[in-house]
Structure formats: C-alpha cells, structure tokens
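Visitor: pasting the sequence and the predicted model now:
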Amino acid sequence: MPASNNKDKLERKIVKRFRKALSDYRLIEDGDKILVGLSGGKDSLCLLEMLGRRAMINKPEFSVEAIHIKIENINYESDTAYLKNFAERFGVPLHIVTTRFDKKDDCRKPTCFLCSWYRRKTILRFAQESGCNKIALGHHMDDIIHTALMNTFYQGRFSTMPASLKLNKMPLTIIRPLCLVAEADIRMYAEIQGYEKQLKRCPHERETNRTAIGKMFEELEKTNPEIRYSVWNALEAENKLIE
C-alpha cells in the first residue's frame, strides 16, 4: 500500500477517535474558550493540531489558544520558534510563559513534583486571567489506562485521569480530547507529519513506576490485544471518566 494511503488511513483513524471523544464525553460546547497545554511533545502537538482543525468548523463554535511553560531553572529546551509556527498553521495563538521554583523552599519534594506543580499553577492562573473556561491536555488512552493500573497497584484504589474533570475551586474544566487515541497511533502520526522533537530533554527524566507499568501493559497486550478495551470498559462502568 502506498505511503500516502497509510498516512490518510491513520489520519482518519485519529480524527475519528478524537471526534468520538468529543461527542461521547461532551468535551466541547458552543462558546468554549480552550487553552491547550503545549509542552512540545508529540501528544500536545497532535492535540493542538486536532483542536485547531476542529475549531475551523462552525459547529460547535469555540476558540483555542495555547500556552508553553518554560521553567527557567530546569535544564531542558524546546524550539519555541517551531512551536509558534506550528500553532500559527492551525490558527492558534501561542503564549510562552516563563516561571521558576526554588528547591530550597521545599527540599523534601522531588524536583519532578515541584516542576509539575508549578506548571499546573501557572496554566491554571493563566487560563483564568485570559478568560478560558477549559484546559485541554494531551493525555492519550495509554496514559489513562496506565494511571488506572498505577492507582490500583500502588494506592489500592481504582481511579484515573478522567476525560473531563470539572474543578471545584475555580470555574475551569480539564479535558483530554485524545483519550480514545492509542499512543502508538500518535507516535506514528508524529513521524509521518514530521513533528520536531525537543532540542534538549529534561535531565531529571528517569525510570519510574509509570515506566514499569507501561512495559507490563505492553506484555499483557501481546497475550490479549483487547485488554485496553477491557480496562476502558471497567473505567466507564465505574463512572471514572467524567468527574
């Protein structure tokens, strides 16, 4: 089969799953102003592309902006010029916000926790200041399933990152429009589309419990290719995908 046919088939598959997620979990409504967390990785780039393309269709009518957060005291690097050009291709304004944290303020917390915490604080604050009512994150189906397994094995509770989460303390909803898309499909699509990778990866990246769960899940899928849908159906049955 020609490469162009493979590309078209994969793109149709991702778009179909993306639209199904929007419909099944009612992720987008008329009048929404959505802020995309753009890290520069393949998942967030795919999310921005899908939302940007969808926003060009009149119904539902919504707008999209993106934010890229730089932590100035963490030694990693993204090509912000590339990210701006990428966002512009899909009609999405990109805001680049720089912040930092001081490890001395809470030396007991791991660097990765503090980095994630400050990113979250920054994106929540920026969303409210810019009048956004929803924040879109690039978590895919594998992320959500792996989180469910981690919480079950390590915390003794069956829960995960939901497709839609309405926050209690602020007028914001977190949505995950790629929740029905497999990571393998996003990875292949990113290669076909020529998404650029980060210039320098975070020096604090390491093997974690999530890495171990991911490897275990890959082995389980080899014995039962339908296992992801069994876990997903269990999450839906327990109403864990909308909060």
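Guide: Perfect, thanks for sending it.

Visitor: only C-alpha atoms from now on, for both contacts and neighbour counts.
Guide: Noted.

Visitor: all strands for the chain, in order.
Guide: Per DSSP state E, the chain carries strands over the ranges 33-37, 63-71, 94-99, 134-136, 164-166, 173-175.

Visitor: next, find the distance separating the residue nearest to the spatial centre of the chain from residue 227.
Guide: The centroid of the chain falls nearest to residue 138 when counting by CA atoms, centre = their mean (1.3 Å). As for residue 138, its distance to residue 227 is 22 Å (criterion: CA to CA, to the nearest Å).

Visitor: how about the contacts made by the nearest residue to residue 213 once chain neighbours are set aside?
Guide: In this structure, residue 213 finds its nearest non-sequential neighbour in residue 146, 6.3 Å apart by CA to CA, 6 or more residues apart in numbering. By CA atoms under 8 Å, 6 or more residues apart in numbering, the residues touching residue 146 are 210, 213, 214, 217.

Visitor: which strands and helices sit next to the longest helix along the chain?
Guide: Counting residues, the longest helix found in the chain (DSSP state H) is helix 3-24. Packed against helix 3-24 by the contact rule (3 or more CA pairs under 8 Å, 6 or more residues apart in numbering; DSSP states H and E) you find helix 183-193.

Visitor: buried residues in the helix it packs on, which are they?
Guide: Counting neighbours by 16 or more other CA atoms under 10 Å, one finds that the buried residues in helix 183-193 are 183, 186, 189, 190.

Visitor: put this next to the previous one:
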Amino acid sequence: MNEVTMARADALDEVAVAASAGSGDKQGDKRAYENNKLHKRLCRLVGQAIGDFNMIEDGDKVMVCLSGGKDSYALLDILMTLRERAPIGFELVAVNLDQKQPNFPPEVLPAYLDKLGVPYHIENQDTYSIVKRLIPEGKTTCSLCSRLRRGILYRVADELGCNKIALGHHRDDILETFFLNMFFGAKIKGMPAKLVSDDGKHMVIRPLAYVKEADTERYAEVKGFPIIPCDLCGSQENLQRKQIKALMRDWEKKHPGRVENIFSALSTVVPSHLMDRDLFGFTGLTTDGIANPDGDIAFDEEPCSTPSTPSGTIPLQAV
C-alpha cells in the first residue's frame, strides 16, 4: 500500500470525475466530486492505518467481520479497493455471524455479497436465546453477547485459515472505549488498532482506526449499503456507550477540534507524567543535574494552558 500506488489511483479517480463533468447537471457534478473526495479520504486513512501498524502483509488471509452495519460494510468496501491497488497480495473473506435475532433478514447479506463477488461465510449460531435466557430484563446484553460472538469468530477464523481478523471499529469507537474505561473502569485503556487476541492465536486489526464515524455514515448513504439493524442491543437507550457518544458529539459541536486532540493524545503518551509505577520507574528515579525539557514544571500555575506569548514557558534558570 505504498504512496506511489495510492497517488496513481487518486489521479485516475480525478480523471474519472473530470470526465463526468460537463453534463449540465452542476449539482450532480458537485455531488460526484464530494463523493469521490470521501472515497479517496477513506482509502487514504485506511491505507495509512494499515501502514502505520503493519496490519496487512503479503500473503495474509483477512477475515472481515460483517455485521450488516454501516461500519463493517465500509470496511469491506475500502479493503476491496485497496487490495486492487496494493503492491502486495492478500485475500479477503467476509464473515457474518447470524445470531438468530428477531427480524434478522438472512437473505440480505448473501445477496449483497454474491453481487459483490467476494468470498464469504455465514455462521449460524443462536446466541440470542442464550443472552435472553441469562441476562435479566432491563440489563444491558453487550458484554455476554460480545464474549459469545468473539469465541465463535475465533473458531471460524481457524476453520477458514485466516491469520488476520478485521473489525469495523472506527476512531469514535476507540475514543468511546477510552472514556468508558476511564469513567467506569478506572483504567487508562483504549481499543488498539492492532492486538493479539485474548486466546493468543489470532491477530485482530482495526483498519478504520483513523476514520470518523460521520464519514462512514455518509459513505453508507452514498453506497446504499443494505443496513441491518441490531434488535438485540440497538434499542437499549441506557447504554453507557451511548452516553459517551452524546458527550463527544456535544464537545465536537461546542468545541471543534477537542475530540481530534484527545484522539491524538492516545498516540502521544508521556509515562513519566502519569502515575503507573509499573510503566515508569518512579521508585528508582534520581537527579543527575542535567537539564531536561520534559522534566517537571511544578511551579507553573497552569502547566497545561496554551502559552500566552510566542516564547512559551520561561525556563526556571531565567527567573
């Protein structure tokens, strides 16, 4: 997925859009232009995430988990595009777990995937009945549902010979998980772009890690994906994740750029300025008399504030 390949593909996209112009339909031309920009942005961000975290390598067989939601549809679509452009060879297999939820239309995904021409597997497992039997009415079902789903998908990956499992979590999912762990779990922990599974046998990747949810929502509209709602958990309005999602959207509306900064902070961690004794050797810390710009600035009144002058923080030696 090198830059030359992506640039050449982008240039071809621009030519295609320019060729479609001149029809007299200015609004249609503008829509086509914006849609093309969205597609290019998604390809660029997914390609960047794959490269940054070395998610996909030559010869990989990637199981793309397809739920029927907007994000997993977008993931499969973009990965198929990148596969055609990439200088390496890798396989894609779409996998859906039919959990026998009420009103789930079993014919939708096979029809879509047949038309797409991508290899796929539908796994039928009645986890819905298990969840409804074990979880009391009114309680959230996500924890048990996800554990059951995870175990089944690991098994299917083995059976299909897939060495990578691609999930459709995007940037907003990652941030929501970070806040959920901090507010309700008392941990600074997020959702990584790449991680070995808890059974130690599978590599789980999230190629949409840099993609905003707003972009997958719009892309789903542009592509007309046959969205399948989740009747098991989608109606639970008291979910903590929904509360966090509402909080983030309010921040984005009132303070543009705040959410982006928080996401950037996840990849700019300073262990010496946190309090995890296992992560940083506080007990063995000694002074050496050497100036350190990353050292403590305990006497500053607002160490996190934006500098009011171009010179920034005044060194203690100058006071």
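Guide: Arrived safely. Computed from a predicted structure; not experimentally measured.

Visitor: relative to residue 124 of the first structure, which of the strands of the first structure is closest?
Guide: Residue 124 of the first structure sits nearest to strand 134-136 of all the strands of the first structure, at 8.1 Å, using CA to CA.

Visitor: how close does the closest one sit to the second structure?
Guide: For strand 134-136 of the first structure, the mean deviation from the second structure after alignment is 0.4 Å (mean CA distance after the TM-score superposition for the first structure).

Visitor: thinking again about what came up before, need the counterpart of the residue nearest to the centre of the first structure in the second structure.
Guide: Taking TM-score structural alignment for the superposition, residue 138 of the first structure sits opposite residue 168 in the second structure.

Visitor: how about the contacts made by that match?
Guide: With CA under 8 Å, 6+ apart, residue 168 of the second structure has these contacts: 65, 71, 72, 75, 206, 207, 208.

Visitor: ok so, going back, how far apart are the longest helix of the first structure and its match in the second structure?
Guide: Superposing on the second structure and averaging over aligned pairs (mean CA distance after the TM-score superposition for the first structure), helix 3-24 of the first structure comes out at 1.1 Å.

Visitor: same deal with stretch 117-126 of the first structure?
Guide: Once fitted to the second structure, stretch 117-126 of the first structure is off its aligned match by 0.9 Å on average (mean CA distance after the TM-score superposition for the first structure).

Visitor: quick check: buried residues in that stretch?
Guide: 118, 119, 122, 123, 124, 126.

Visitor: what span of the second structure lines up against it?
Guide: Using TM-score structural alignment, stretch 117-126 of the first structure pairs with 147-156 in the second structure.

Visitor: who touches that stretch?
Guide: Under CA under 8 Å, 6+ apart, the answer for stretch 147-156 of the second structure is 97, 123, 127, 202.

Visitor: check stretch 156-172 of the first structure too.
Guide: 25, 27, 128, 132-135, 144-145, 147-149, 151-152, 173-177, 179, 235, 240-243.

Visitor: can you show me the helices along the first structure?
Guide: Under the criterion DSSP H, the first structure contains helices at 3-24, 42-55, 80-89, 111-129, 141-155, 183-193, 209-223, 227-237.

Visitor: of the ones you listed, which stretch is the most buried?
Guide: The highest mean neighbour count among the helices of the first structure, using mean count of other CA atoms under 10 Å, belongs to helix 42-55: a mean of 21.

Visitor: average distance between it and the second structure?
Guide: In this overlay with the second structure, the average offset of helix 42-55 of the first structure from its partner residues is 1.0 Å by mean CA distance after the TM-score superposition for the first structure.

Visitor: so that helix corresponds to what in the second structure?
Guide: By TM-score structural alignment, helix 42-55 of the first structure lines up with residues 70-83 in the second structure.

Visitor: counterpart of residue 58 of the second structure over in the first structure?
Guide: Match for residue 58 of the second structure (TM-score structural alignment): residue 30.

Visitor: relative to residue 198 of the first structure, how far out is its match?
Guide: Taken as CA to CA, the span from residue 30 of the first structure to residue 198 of the first structure is 34 Å.
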